[in-house]
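S.K.: below is the sequence, then the predicted model.
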Amino acid sequence: MSNTVAEPAAIATGPSRGTGILVVAVLVAVLLGSIVVAIGLGSASVAPADTVRYLWAALAGGPISADEVPTYEIVWQLRTPRVLLAVVVGAGLSAVGVAVQAMVRNPLADPFVLGVSSGASVGAVSVLVFGVLAAAGIYAISLGAFVGALGAAALVHLASRGRSGTGGATPLRLVLTGIALAYAFQAAMALLIYLAPQGEATSTVLFWTLGSFGAATWGVLPLVVVIVVVGVVLLWRRARDLDVLALGDETATSMGVDTTVLRRRLFVLTSVMTGAMVAVSGAIGFVGLIVPHLVRIVAGSTHTKVLVIAPLAGAIFAVWVDLLSRTVVAPRELPLGVITALVGVPVFLLLMRRRGYVFGGS
């Protein structure tokens, strides 16, 4: 299969290279500023200058006075891993959303359209109800969710293949199979919760399925960071193939892209990325749906640009959503899915009413 194809003239190239670099530079600056602000704000607020000083002390071994140790511990041990997890998950969901929308040629597709999140929920509930994977300790729920997500992806892939078992999964078949199995997984999760002997499992699972970065620790971060970073890089290397795949299988085939093999590889990659993110944060809706559309308005539809800008925009969005979730009704915490829905629904409706905007660009 050819890894590089000529960019078709029908695909809008978007802003110039110089404008694209400026957009990336601005987003990086905004992201860094957002990280500092998000780490400093909370039940115990820390000034940005002190936040930077504590971070520098943690990274470079700078001095911290004895009376500052409690605040330093809050900044470094509690808030920093949480904010960094928001950055990674926001970036990953946005990149996966871009890829899935091109893979299934559906503007309504998001990282969870193929049933991965529902499978992860079944895995997490199984851990809570039956105590499976208890040997994993505090990571049992995340491990169960990851296993459930990969299991769901495997079922969707097998069920969406042709009758002979050798045919490739078409975009429509992938989406319909994913939606059908998602309903089945949700029914299984509801049954498990109903049969659960303790009522606490219900509230825990409900909160987890709506998304939260509350379980973030330094031990959780490395694996999900590696998976998401490697996944985003691999998706970016396939950017030209995604350009032609979005135009249809016939066009892609005529330009030297084996759509069956490409779609299978993309499905595996996006499933692993989504499973890893859902395992540590739950299912956070609308990030992977809305951010790709907003980025295409700014950057055009060329995936080499979209797959650079979308992760940055998604990271910024996730950081601020998480900040709102833990400060709006403090000391209680709102599920992330509540806030992303409150923001995402109006934005999506505005996009639909925006004159001249179509899937893939404006």
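M.R.: Great, that's in hand.

S.K.: C-alpha only now, for contacts and for neighbours.
M.R.: Fine.

S.K.: so A145 sits right up against L128, yeah?
M.R.: No. Applying C-alpha atoms under 8 Å, one finds A145 not in contact with L128, separated by 10.8 Å.

S.K.: between these two, which one's more packed in?
M.R.: When neighbours are counted by other C-alpha atoms under 10 Å, A145 comes out ahead of the other of A145 and L128, with 31 against 24.

S.K.: buried set for stretch 228-239?
M.R.: By neighbour count with 16 or more other C-alpha atoms under 10 Å, stretch 228-239 contains the buried residues V228, G231, V232, L235, W236, R237, R238, A239.

S.K.: and these as TSV, adding distance to I297 and secondary structure?
M.R.: TSV is the format used below for the buried residues of stretch 228-239 (distance: C-alpha to C-alpha, whole Å; DSSP: H, G, I helix; E, B strand; the rest coil):
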residue	distance to I297	secondary structure
V228	24	helix
G231	24	helix
V232	21	helix
L235	20	helix
W236	19	helix
R237	22	helix
R238	21	coil
A239	18	helix
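
S.K.: as TSV, these with distance to T202 would be great.
M.R.: Listed next are the buried residues of stretch 228-239 as TSV, based on distance: C-alpha to C-alpha, whole Å:
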residue	distance to T202
V228	30
G231	33
V232	34
L235	36
W236	39
R237	42
R238	41
A239	41
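
S.K.: pick the one among these closest to T166.
M.R.: T166 lies nearest to R238 out of those, by C-alpha to C-alpha, at 23.7 Å.

S.K.: so the closest one versus V98, what's the distance?
M.R.: 12 Å (C-alpha to C-alpha, to the nearest Å).

S.K.: grab the nearest non-local neighbour of the residue nearest the centre of the chain.
M.R.: Centroid check for the chain by C-alpha atoms, centre = their mean gives L93 as the closest residue, at 1.9 Å. Using C-alpha to C-alpha, 6 or more residues apart in numbering and skipping residues adjacent in sequence, the residue nearest L93 is G288, 4.9 Å away.

S.K.: for that neighbour, give me its contacts.
M.R.: By C-alpha atoms under 8 Å, 6 or more residues apart in numbering, the contact set of G288 is L93, S94, A95, V96, G97, V98, D110, P111, G314.

S.K.: ok, 10 Å please
M.R.: 90-101, 108-112, 310-311, 314 (C-alpha atoms under 10 Å, 6 or more residues apart in numbering).

S.K.: comparison target below:
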Amino acid sequence: MLADNASTLVAAERRTTRPRVRLALLALAAVGVVLAYLTIGALDAFALIAPMRAQRVASMLLVGIAIAVSTVLFQTVTENRILTPAIMGFDSLYALIQTTAIFFLGTTAVIGVAPPLRFAIEVAAMLVMSFLLFRWIFGGPRRSLYLVVLVGIVLGVFFRSISTFMQRVIDPNDFLVVQDRLFASFNAVDPTLLALCAAVVAGTCVWVWRSHRELDVLALGRENAVTLGVDHRRRTMSVLLVCAVLVSVSTALVGPITFFGLLVANLAYQVAGSHRHAVVLPTAALLAVITLVGGQAVLEHVFGLDTVLSVIIEFLGGIVFILLLVRGGRR
């Protein structure tokens, strides 16, 4: 009897220790990747090059953490690992905002708008859309959460259709400007926005961390969550609003990255060795940092900035998405 209890305690301790070891290794890898990016090829003029690279690293940290956390949360409440918050139409709305602004105001007027004002308008538009959508879904009789996904897909197609129409009739030079804004870039981030974004991301992450036990219960499904005393409807609404804030801020800061969250979230489930959000969330965030900073380093020092990092991420994320669909279809 004592031997069985001892073996159970040892097994439980191992299950607790292994995720901690993996998190420690990922943290060391993230620090190493960041230091490598800051120092490779910059030792001769470190004082000049380091501040510019540090600004890019800061933007990659914020975007990586925001997208990773929001994707894990969204997959928790939808109970589906092939969905991301981008499916609710954020990317299409961002494209519509950029296209509409240049279509009606012109490139010169849009470029002349102060970055903080443009950032505030874009974030406000995406948050208002999200709030109205969630309020409609959860304000009346209980509806399926998948209705959010369906409505998001429809809105995304609608926004994309309007954007495509306007892009076909605008001046070719304006079209090039629009296309440039539709690809995520970490090289043109306004430094005045980093402090604001850091405050928003940090505040939401603190709330998420304090709620990680309730998130574990939500992952069990609605019936089990209600049985265990969690207000499923209110908590789901809160989680979706947090996802909307994180995705809106990251999209307005650097542009849309559709499949990046899908890539790091599913990789985090494989690496974490646990389904607890206290492990999965930091694992996903660290993997996002390693992927973005490491990818940017390879892009700059190996490919000489011949392409955009978001293009490579979207390509790999799309492959992961297809593989998940194929694997789910076989099951």
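M.R.: Now that the structure is in, tell me what you want to look at. Predicted model, so just to flag it, every value in this text is computed and none were measured.

S.K.: just to revisit the earlier point, quick check: which element contains the alignment partner in structure 2 of the residue nearest to the centre of structure 1?
M.R.: By TM-score structural alignment, L93 of structure 1 lines up with I67 in structure 2. Per DSSP states H and E, I67 of structure 2 falls inside helix 46-78.

S.K.: and for S34 of structure 1?
M.R.: Per DSSP H and E: S34 of structure 1 is located in helix 17-40.

S.K.: in that helix, what counts as buried?
M.R.: Using 16+ other C-alpha under 10 Å as the test for burial, helix 17-40 of structure 1 gives 20, 23-24, 27-28, 31, 34-40.

S.K.: thinking again about what came up before, quick one: name whatever helix or strand follows the helix holding I67 of structure 2.
M.R.: Assigned by DSSP H and E, the successor of helix 46-78 of structure 2 is helix 90-105.

S.K.: that next one - contacts with which helices or strands?
M.R.: Judged by 3 or more C-alpha pairs under 10 Å, 6 or more residues apart in numbering; DSSP states H and E, the packing partners of helix 90-105 of structure 2 are helix 107-112, helix 115-139, helix 146-169, helix 172-181, helix 232-254.

S.K.: pull out the buried residues from that helix.
M.R.: Going by neighbour count (16+ other C-alpha under 10 Å), the buried part of helix 90-105 of structure 2 is 90-100, 102-103.

S.K.: what of stretch 98-106 of structure 1?
M.R.: Across stretch 98-106 of structure 1, burial judged by 16+ other C-alpha under 10 Å covers V98, A99, V100, Q101, A102, M103, V104, R105.

S.K.: number of nearby residues for the equivalent of S130 of structure 2 over in structure 1?
M.R.: Using TM-score structural alignment, the equivalent of S130 of structure 2 in structure 1 is A153. Number of residues near A153 of structure 1 (other C-alpha under 10 Å) recorded here: 27.

S.K.: and for the one 5 residues further on?
M.R.: When counting by other C-alpha under 10 Å, one arrives at 15 neighbours for L158 of structure 1.

S.K.: cool, and L194 of structure 2?
M.R.: Applying other C-alpha under 10 Å, we find 17 residues neighbouring L194 of structure 2.

S.K.: and it, what helix or strand is that in?
M.R.: helix 192-210.

S.K.: and that helix, which stretch of structure 1?
M.R.: So helix 192-210 of structure 2 sits over residues 219-237 in structure 1, by TM-score structural alignment.

S.K.: stretch 150-160 of structure 2 now?
M.R.: Going by TM-score structural alignment: stretch 150-160 of structure 2 matches residues 176-186.

S.K.: what's the mean distance for that stretch versus structure 2?
M.R.: By mean C-alpha distance after the TM-score superposition for structure 1, the fitted stretch 176-186 of structure 1 averages 1.0 Å away from its aligned residues in structure 2.

S.K.: how far away from the center of its chain is that stretch?
M.R.: Distance, stretch centre to chain centre, for stretch 176-186 of structure 1: 19 Å (C-alpha atoms, centre = their mean, to the nearest Å).

S.K.: also stretch 268-283 of structure 2?
M.R.: 16 Å.

S.K.: and V239 of structure 2, what's its match in structure 1?
M.R.: V239 of structure 2 maps onto L266 in structure 1, by TM-score structural alignment.

S.K.: what about that match, distance to A153 of structure 1?
M.R.: Applying C-alpha to C-alpha, the value for L266 of structure 1 to A153 of structure 1 is 12 Å.

S.K.: now swap in M273 of structure 1 and tell me
M.R.: To A153 of structure 1, M273 of structure 1 is 11 Å away according to C-alpha to C-alpha.

S.K.: one step back: mind listing what's buried in the helix holding I67 of structure 2?
M.R.: In helix 46-78 of structure 2, counting by 16+ other C-alpha under 10 Å, buried: 50, 53, 55-78.

S.K.: can you list the helices and strands that that helix packs against?
M.R.: For helix 46-78 of structure 2, the elements it packs on are helix 2-39, helix 146-169, helix 192-210, helix 212-218, helix 232-254, helix 260-272, helix 277-301, judged by 3+ C-alpha pairs under 10 Å, 6+ apart.

S.K.: let me know which of the ones you listed is the nearest to I319 of structure 2.
M.R.: Closest among the helices and strands packed on helix 46-78 of structure 2, using C-alpha to C-alpha: helix 260-272, at 9.2 Å.

S.K.: and that closest one with helix 46-78, angle?
M.R.: For helix 260-272 of structure 2 against helix 46-78, the angle by axes from the mean of the first three to the mean of the last three C-alpha atoms, to 10 degrees is 80 degrees.

S.K.: what distance do you get for the residue nearest to the centre of structure 1 to S160 of structure 1?
M.R.: From L93 of structure 1 over to S160 of structure 1 the distance is 23 Å, taken as C-alpha to C-alpha.

S.K.: cool, A188 of structure 1 as well?
M.R.: 20 Å.

S.K.: equivalent analysis for G119 of structure 1, please.
M.R.: According to C-alpha to C-alpha, G119 of structure 1 stands 16 Å off from S160 of structure 1.
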